[in-house]
Structure formats: C-alpha cells, structure tokens
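J.: let me see the structure of the following:
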Amino acid sequence: MPLPARTRRATHLLLLGAGLALSGCGLNAGADAGSAHDGPLTLGFVNGGGSQFHTCLQKSVEITAKNNFAELVTANSEQDATTELSNIEDMIAREVDAIILQTVSTDALKSDLAKAKSAGIPVFLTSVSADPSDILGAVVVDLEAVGALDARWVADDAAGRDVQVGVIAGAPGAASDLLVGGFTEALPVNAEVVANQPGMFDAAEAGQVAATMAEAHPDLDYAFVANEQMAFAARKSFDAAGADKVKIVTVNGTDEALAALKDGRFSATVSNSAGNTGELAVRNAIALLRDREAEKIAKTPIRLVTRANADTAPLYCPSADR
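T.: Down below sits the predicted model:
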C-alpha cells in the first residue's frame, strides 16, 4: 500500500554509546592479527529465518559489505538449529575471515561458537551477545527494553483502569522470550495478562491465535504482538471477530507499520532498525578484524513510535540504491 508523503530521517549513524565498554580486540587477535586482515576480506553471513526483519537485515549486510569492498557469502538457517550448525561448518570450509551470525536460539549458539572457535574463525553476532571472550563482537537489540517500552505505553493509555492484555509471542527461544518477558514484567498491576500464546513469527498462525484469543476473552483491551507481520494478521482476525476495540502494540518500525499507526490499526510499535543492526555488524566486524577502534558490543537504537511521532521514525529497511 503506497504510503503518504512524510519526512524520514535515516538513522545510519554508528550510535555506539550504550554498549559495554569492552576491549576492541577480536577472538583470535594476536600480535600479527592486523597484518593477517590487511587485504580484501571475505565475510560469511548466516541468517536465521525469512521474516521481514531477517530480509532487511540481510539487505543491510549485503549493502554494507559491498560498500566496504568485502566479499560476502550467505546462508539461511530457516529457524532450524541443525541447519544453522551445518551453515557454520560450511562457512568454516570456505575459510571465511569471520562469520556474522543471526542465531536461531541461544542453545544452538553454544555449538556454533565452539565449532567456529576450534577452527580459528571469529564470530560476530547480531541481535544477541555471548561471552565476549568467545566472539569477535556483537550488535545487540535490548529486547527486554523493547518489550518494556510497549508495556509502558499500555500503562499510560490504561491510566489506572483494570485492563485485560493478550500476548501473541513469536517462536519459543531467545528473541521471543526476551521480548515477552520485558513486556509482561513492565506491565502495571492493573493490567492482567489473560492469554499468552506463540504465533511462531508466522502471520497465518498469529491470525489463528488472535481469533481464538478474541473468542475466549471478549473483554480484551490490548494485545502485544512480537512482530509487525503477525500484528497485521492479528488485526484482521480481531476485527473479523468484532474485537476491533483491541489496541495492538508491536515491534519493528517498518514502513507498513508506520502507516498502520497513522490510520489507527496499531497503537504503538518500537523501532529497532534492521538496517542499523546490519550496518553496524559489518562495519564493526571489519574494524575489529583489522584492529581498528570499534566497540566490541554495540546496541541498536530503540524508540517508541506512535501516531504522534511516526513521521520522524528511523528507516527500518535499507534500499539497494543508497
């Protein structure tokens, strides 16, 4: 759906002030690490799935690698831990200089890091972090803080009234658990979570969950949905069930969601730009490989977005011509 004209401020700044003040040395950075990476670099990028976040993350990684004259080899684990480990092994066989990894789960990550470390190939993480001694670096999204921002909007909007809240989570695992935990823990005592079901980061599944939720809880006031693709499907199901009064708060800050904020389909979202995450990952990985100054653990900026400030929200997904 074409969007109304609006002023956008692309946020491609390296906003690194919120990360941990850790050393800029990489996993295997020894005395001659800089000379080992003075020439053209080959980076491996192992993505975790096919959601809009993953697609935009990959686009950003590809653009930034090209702009920094790095060769890029890509693979997708499709939310499967076994496939992820196989992809890591393939990157090792290709002898990439470093692997940028969007993991499918923290459980899978342990095996991945052990495999890469034994092969002497550093790993740079996106979205989550790990023991700094085991990784080249990371760009993390504070997912608990993301969920908490949505919860605070609910608290402000409820204004002390007793309200019912439903949660449509993603797939069980690191990202969804942190998001939902941050949201539920930050809710006020007057907001009761009456339903919490996984939508598996799948629009069709989320639509079915919303339909069931609307039938079981006709007095539902709010729904927290763990990404905007699911939130659009949930909105359709709520409306079809006569639950159009349910206010949806969600996560990401895509162009489509900003339009939905403006026309009232969504009430709030939290911007955490996949474009920023991908750009920071590539730039910082290259800098750390070459022993240049960069923050080892950086944070993707987050921001609560509503109808009132949608026109100045950060750009979520980069375009290939930027």
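J.: from now on I want contacts and neighbour counts done on CA atoms only, so please keep to that.
T.: Noted.
J.: ok, so what distance separates the residue nearest the centre of the chain from residue 121?
T.: With distances taken as C-alpha atoms, centre = their mean, residue 127 lies nearest the centre of the chain, 5.7 Å away. Separation of residue 127 from residue 121 (C-alpha to C-alpha, to the nearest Å): 20 Å.
J.: again, but for residue 142
T.: Between residue 142 and residue 121 the distance is 26 Å, computed by C-alpha to C-alpha.
J.: check contacts around the residue nearest to the centre of the chain.
T.: Applying C-alpha atoms under 8 Å, 6 or more residues apart in numbering to residue 127 gives the contacts 102, 138-141, 277.
J.: next, the second sequence, to be compared with the first:
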Amino acid sequence: MKLLISKSFVGAIVLLSIVLILVGCERKSAGTSASAEGGSGSRKKVVGFSQMENNGPWRIAETKSMSDEAAKRGYELVATDAQTQTSKQFSDVEDMVARKVDAIFLAPREFEGLAGALAAAKQAKIPVFLIDREAAGTPGQDYVTFIGSNFIEEGQRAGEWTVKNTNGKAGIIILEGTAGSSVALDRNKGFLDAIKSSPGMKILASQPADFTRASGQKVMENLIQAHGKNITVVYTHNDEMALGAIQALKAAGMNPGKDVKVVSVDGQKSALEAIVAGDMNVTVECNPRFGPIAFDTYEKYLRGEKIPQKIIVPDKFFDSSNAAKFIDKSY
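T.: Prediction:
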C-alpha cells in the first residue's frame, strides 16, 4: 500500500513538472516574439519622425525611407510635417514628447530654434537622433547623435570641380538653401574654401532661394538681370534650385551646361537626367534614404552600444561619365 502511494505521488510530481516546463516554453517563445517586434520589449515601440517639410523629391524620399523601414521592423511611426516652419516643428516635437514616444528622429529645419524641444525630450528621457541636418546642442547630452552627410565636404567637392573645369576663372552665382540651416551654412563654407586660393573665381552674388525650384528660378531671373553675361557658373545648394536656375537661364537665352556651368548637390533623378541632357554639369550626391541606418543606430542604442557623436553617410559624385548609369537607382 505504501509502495503504491509512493509511485502515484512520484507520477503526479513528474506530470506537474512536464506541465510547468511546457508553460515555461510557451512564455519564453512569446517573449522572444515580442522582443523581435519594434526593437525590444513586450509591446510595439512607437517612434516619432519630425520632418521639416515634404515639398520636394529629396524630402519625400527621406520620409518614405523612414516609413518603410519602420514598417519592416515592426515599429509604429508617428510622422509629422513642419511645413517649413521652425515654430511648428518645435510644437511637433513637444507633441511627441507628450505622447511619450520611445524615440524621436528629427530632421531640423534650422540650426537654432529647437533647443527647448530637445530639452523637453531630454527631461522625458526620450532619445533624439538628428537626421540629415544638425541643430544647436551637444551630442551625447542634448541628443544622441547626428546621422547625415558631410555637407562641408559636399561643397568642397563642388568647388574643386568648378576650379578645375573653369581653369580657375569664373563669374559665380550662388543660390543658397534655407537661411540659418546647417546644410546651407556648411555647403557654402565648403565651396568657398575650395575656391579661395583661386583669385580668378569671383562671386557675383550669393542669395537664398530656400531649396525650392520655384524660388531658384525667381532668384536666378533677378540675378540674370543684374549680372547677365558675366555669369559663367551657377552653384546651388540643392538640385531643385539648380533646375529652377536652368529654366531661368534658358528663358534668358543663355546656355546652361555649356556657356554657364551648373553645379549642384543632392543627386536626384531629375538632376541626373539634366546632366545626361547637357543642361547640368555635376551634382554631388546627398543620399536621403536614412531609414536603415537610422533604425540600426537606434537599436544599437537600445542594446547599450556606444554611439559615435556623428555618423557620416558616404556619397557619390555624378557627372556626364556616370549619370546615365545611376538614373534608375535615383529618387
């Protein structure tokens, strides 16, 4: 009798152990699945993307890249459009902080003007990653890191090409991007640094055209009236302004790409097509597809890995020798 009870008791203990092991495996499996969704944790992570505007091919391609990558990795993305207003972008970031998103990707419209929003995110312990443009603050303190191109180097490459292909003598018009933005300041600095040792390179005028095709055309029309045939080079801080300038040059009976060299930055599809058509000479690539590297960086941050203060994305250089080859891969 005692032996029978002992065997039954042991059997019951074994059965209970098997049940507990199976339940534990199911919980472990469920935990693994949740961890894979949206980076880590038991719920889908919510991340914010504060875009400065969506009114041109470059910005649209950037927003799509962020959206596509978020969906691919299982994140919920809260995307906003500041509509070229720094004040609205400030409010957009504050709204994300109030919503308690897990992280914020920020493409700043201007270098200054967002310190308060960054401070609010910091106080809420929400990591901020600057995308494609820098903002005032200290990396590692006010934001995690900056992910983007080397804008000074882009300007330098454009300037070096210009000096070489004009034999160091040119009458130059510069169409600047958004006043006060880090990208406009840096692309200007790089270009001016590259030409400063060539006294024959004369800046006839340098005016903002706000990174848009319409503004580029309008500003260029006014500058043609002021400087006419003295213009032999147009350097623009982005392709949209370059394409507007080309229209103004053609309307004035000037010959862009030949009599007037057109040098730009971005590498969008319409610019590569303009190079193939002979209307533009060169454009330095600034790749807008930040999604993969942005989310890679965030997930490294979640794992506790050390994040560098700047993450620089390498860019190509397009001219008549290779533009046609990359048109199908461009945005």
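J.: follow-up on the earlier one: spatially, what comes nearest to the residue nearest to the centre of structure 1 if we skip its sequence neighbours?
T.: Across the structure, with C-alpha to C-alpha, 6 or more residues apart in numbering as the measure, the residue nearest residue 127 of structure 1 apart from its sequence neighbours is residue 140 (4.2 Å).
J.: contacts for stretch 273-282 of structure 2?
T.: The list of residues contacting stretch 273-282 of structure 2 from outside it, by C-alpha under 8 Å, 6+ apart, reads 158, 246, 255-258, 261-264, 271, 317-320, 323-324, 327.
J.: give the buried residues for it.
T.: Neighbour-count burial for stretch 273-282 of structure 2, counted by 16 or more other C-alpha atoms under 10 Å, picks out 273-276, 278-282.
J.: so of these, which ones are in strands?
T.: The strands, defined by DSSP state E, take in residue 282 from the buried residues of stretch 273-282 of structure 2.
J.: and the buried residues of stretch 273-282 of structure 2 as TSV, adding distance to residue 77 of structure 2?
T.: Formatted as TSV, the buried residues of stretch 273-282 of structure 2 follow (distance: C-alpha to C-alpha, whole Å):
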residue	distance to residue 77 of structure 2
273	33
274	35
275	36
276	38
278	41
279	39
280	37
281	38
282	35
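J.: name all residues that make contact with whatever residue of structure 1 lines up with residue 88 of structure 2.
T.: Taking TM-score structural alignment as the criterion, the aligned counterpart of residue 88 of structure 2 in structure 1 is residue 83. Residues near residue 83 of structure 1 by C-alpha under 8 Å, 6+ apart: residue 77.
J.: neighbours of residue 207 of structure 1, how many?
T.: Taking other C-alpha atoms under 10 Å as the criterion, the count of residues near residue 207 of structure 1 is 22.
J.: aligned partner of it in structure 2?
T.: Mapped onto structure 2 by TM-score structural alignment, residue 207 of structure 1 lines up with residue 217.
J.: related to what we said a few turns ago, okay, and the match of residue 88 of structure 2 sits in which element?
T.: With secondary structure defined by DSSP states H and E, residue 83 of structure 1 is part of helix 81-93.
J.: mean deviation of that helix from structure 2?
T.: Using mean C-alpha distance after the TM-score superposition for structure 1, helix 81-93 of structure 1 ends up 0.9 Å from its aligned counterpart in structure 2, as a mean over the superposed pairs.
J.: contact partners of whichever helix or strand comes after that helix?
T.: As assigned by DSSP H and E, the chain's next helix or strand after helix 81-93 of structure 1 is strand 98-101. Residues external to strand 98-101 of structure 1 that are found in contact with it (C-alpha under 8 Å, 6+ apart): 42-48, 88, 91, 121-126, 281-282, 285.
J.: equivalent analysis for stretch 186-204 of structure 1, please.
T.: For stretch 186-204 of structure 1, the external contacting residues (C-alpha under 8 Å, 6+ apart) are 51, 147-148, 151-152, 154-155, 160-172, 184, 205-207, 209, 213, 217, 226-227, 229-234.
J.: buried members of the residues you listed into ChimeraX, please.
T.: Entered in ChimeraX, the line below selects the buried ones among the contacts of stretch 186-204 of structure 1, by 16+ other C-alpha under 10 Å:
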select :51,147,148,151,152,154,155,163,164,165,166,167,168,169,170,171,184,205,206,207,209,213,226,227,229,230,231,232,233,234
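J.: what about residue 319 of structure 2, neighbour count?
T.: Per other C-alpha under 10 Å, the neighbour tally for residue 319 of structure 2 reads 18.
J.: what residue in structure 1 is paired with it?
T.: Using TM-score structural alignment, the partner of residue 319 of structure 2 in structure 1 is residue 306.
J.: ditto for residue 292 of structure 2
T.: For residue 292 of structure 2, the aligned residue in structure 1 is residue 279 (criterion: TM-score structural alignment).
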